[in-house]
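Attaching a predicted model along with its sequence, questions to come.
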Amino acid sequence: MKYWLLKSEPDAYSYSDLESAPNQRTLWDGVRNYQAAKLLKNEMQVGDLAFFYHSSCKVPAVVALCRITRTGITDPTSLDPQSRYYDPKSSAEQPRWITVEVAADAPLPRAVSLKELKQQPELQDMVLLNNGRLSVQPVSPQQWQFILQLAHNSSH
């Protein structure tokens, strides 16, 4: 199993939106950064776990857990001329953009802010803290466990 961090701006799509979605699932569509798209296409597997991270908001933070429930899905936004993520070079037969389905798992006992993450020496190598613009990022097992511990620690 691998671990991930999925970033979304809460005013565009929040964790509560995922909880309210049919079957508490959604496609993680519209990713157009090639590095992030490559992770969606080649690295994510059914059963992998991910942190749901709220970005570009007053308090950016890891807020919840979700899991990958399907992989290898053609990103429907790439085929929709009305979408801002439309790609005329993509087709159903030859998709250029692949995505995954994500299911809500559980909100964290408390959100762990970006500020708090940056204060942790154990997380200094975390992709989020070194290449924060990626909307899909790997998280090491050690980082995963450490962040879970922070989320369960109410002394912050």
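Thanks, I have it.

only C-alpha atoms for contact and neighbour calcs from this point on.
Noted.

what about stretch 41-61, start to end distance?
25 Å (C-alpha to C-alpha, to the nearest Å).

ok, and for that stretch, which residues are buried?
41, 44-46, 48-55, 60-61 (16 or more other C-alpha atoms under 10 Å).

Please state the offset of the lengthiest strand in the chain from the chain centre?
Of all segments of type strand in the chain, defined using DSSP state E, the longest is strand 98-113. Remark: strand 98-113 is offset 7 Å from the chain centroid, using C-alpha atoms, centre = their mean, to the nearest Å.

take a look at this one as well, against the first:
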Amino acid sequence: MKKAQYWLVKSEPFKYSWEKFNEDGRTFWDGVRNYQARNNLKGMKEGDLVMFYHSNEGKEIVGIAKVVKEFYQDPTTDDANWVVVDLSPVEALKKPVTLEQIKADERLKDIGLIRQGRLSVMSLKPEEFDRIVELGS
């Protein structure tokens, strides 16, 4: 059996919020136009867990989603270089985990969110995922 992987995706709340995601119940994650982020989308497998981060406004992780369909051509472009995955919400964190909390946490000092702040889709180590869940409960 394959081991679950963990990821983080970013969305500006005014463009696509956690609340809207929950109303929709499922979405394809489109608009990724960075090769590293695209490669991360391609690495996502059905059942992987994904942290949902509100960028710009809020700057906090607000919930957990899961991959429900692996990558396919991004329907918003004809360029075959770009892909999407389908995500569904799993649960909101009891308390959002802010970027400040993450930066201040010794156990999260190497997290991609700090090292590559502009990347919109990134992998998380299992211990980083677990620590964020702990901070958010």
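Here it is on my side, so go on. Quick caveat: nothing in here was measured; it's all calculated off a predicted structure.

Give me the TM-score for this pair.
Once superposed, chain against chain, the TM-score is 0.95 (TM-score structural alignment, normalised by the length of structure 2); 134 aligned residues with a C-alpha RMSD of 0.7 Å.

distance from the longest strand of structure 1 to structure 2 after superposition?
Superposing on structure 2 and averaging over aligned pairs (mean C-alpha distance after the TM-score superposition for structure 1), strand 98-113 of structure 1 comes out at 0.6 Å.

Which stretch of structure 2 lines up against the helix or strand just after that strand?
Downstream of strand 98-113 of structure 1, the next assigned helix or strand under DSSP states H and E is helix 114-118. Using TM-score structural alignment, helix 114-118 of structure 1 lines up with residues 99-103 of structure 2.

farthest residue from the center of structure 2?
Distance from the centre of structure 2 peaks at residue 78, with 24.1 Å (C-alpha atoms, centre = their mean).

How much space separates that one from residue 36 of structure 2?
19 Å.

Next: residue 8 of structure 2.
For residue 8 of structure 2, the distance to residue 36 of structure 2 - C-alpha to C-alpha - is 13 Å.

Between those two, tell me which one has more neighbours.
Between residue 8 of structure 2 and residue 36, counted using other C-alpha atoms under 10 Å, the more crowded position is residue 8 (22 against 14).

For that one, which residues are in contact?
By C-alpha atoms under 8 Å, 6 or more residues apart in numbering, the contact set of residue 8 of structure 2 is 50-53, 120-124.

Would you map the helices across structure 1?
15-20, 34-38, 114-118, 127-130, 141-152 (DSSP state H).

how about CSV for those, with distance to residue 105 of structure 1 added?
Below are the helices of structure 1 laid out as CSV (distance: least, C-alpha to C-alpha, whole Å):
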stretch, distance to residue 105 of structure 1
helix 15-20, 9
helix 34-38, 22
helix 114-118, 21
helix 127-130, 21
helix 141-152, 14
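
Out of the ones you listed, which is closest to residue 26 of structure 1?
Nearest of the helices of structure 1 to residue 26 of structure 1, taken as C-alpha to C-alpha: helix 15-20 at 6.7 Å.

what range in structure 2 does that closest one sit on?
So helix 15-20 of structure 1 sits over residues 18-23 in structure 2, by TM-score structural alignment.

What are the contacting residues of that stretch?
Contacts of stretch 18-23 of structure 2 (C-alpha under 8 Å, 6+ apart): 27, 52, 54, 62-63, 88-89.

Among these, name the ones in strands.
Per DSSP E, the contacts of stretch 18-23 of structure 2 map to strands at 27, 52, 54, 62-63, 88-89.

I'd like to know which of the residues you listed are buried.
By 16+ other C-alpha under 10 Å, these give 27, 52, 54, 62-63, 88-89 as buried.

Could you dump those residues into a markdown table with distance to residue 69 of structure 2 added?
Converted to a markdown table, these look like this (distance: C-alpha to C-alpha, whole Å):
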| residue | distance to residue 69 of structure 2 |
| --- | --- |
| 27 | 10 |
| 52 | 17 |
| 54 | 22 |
| 62 | 22 |
| 63 | 19 |
| 88 | 9 |
| 89 | 13 |
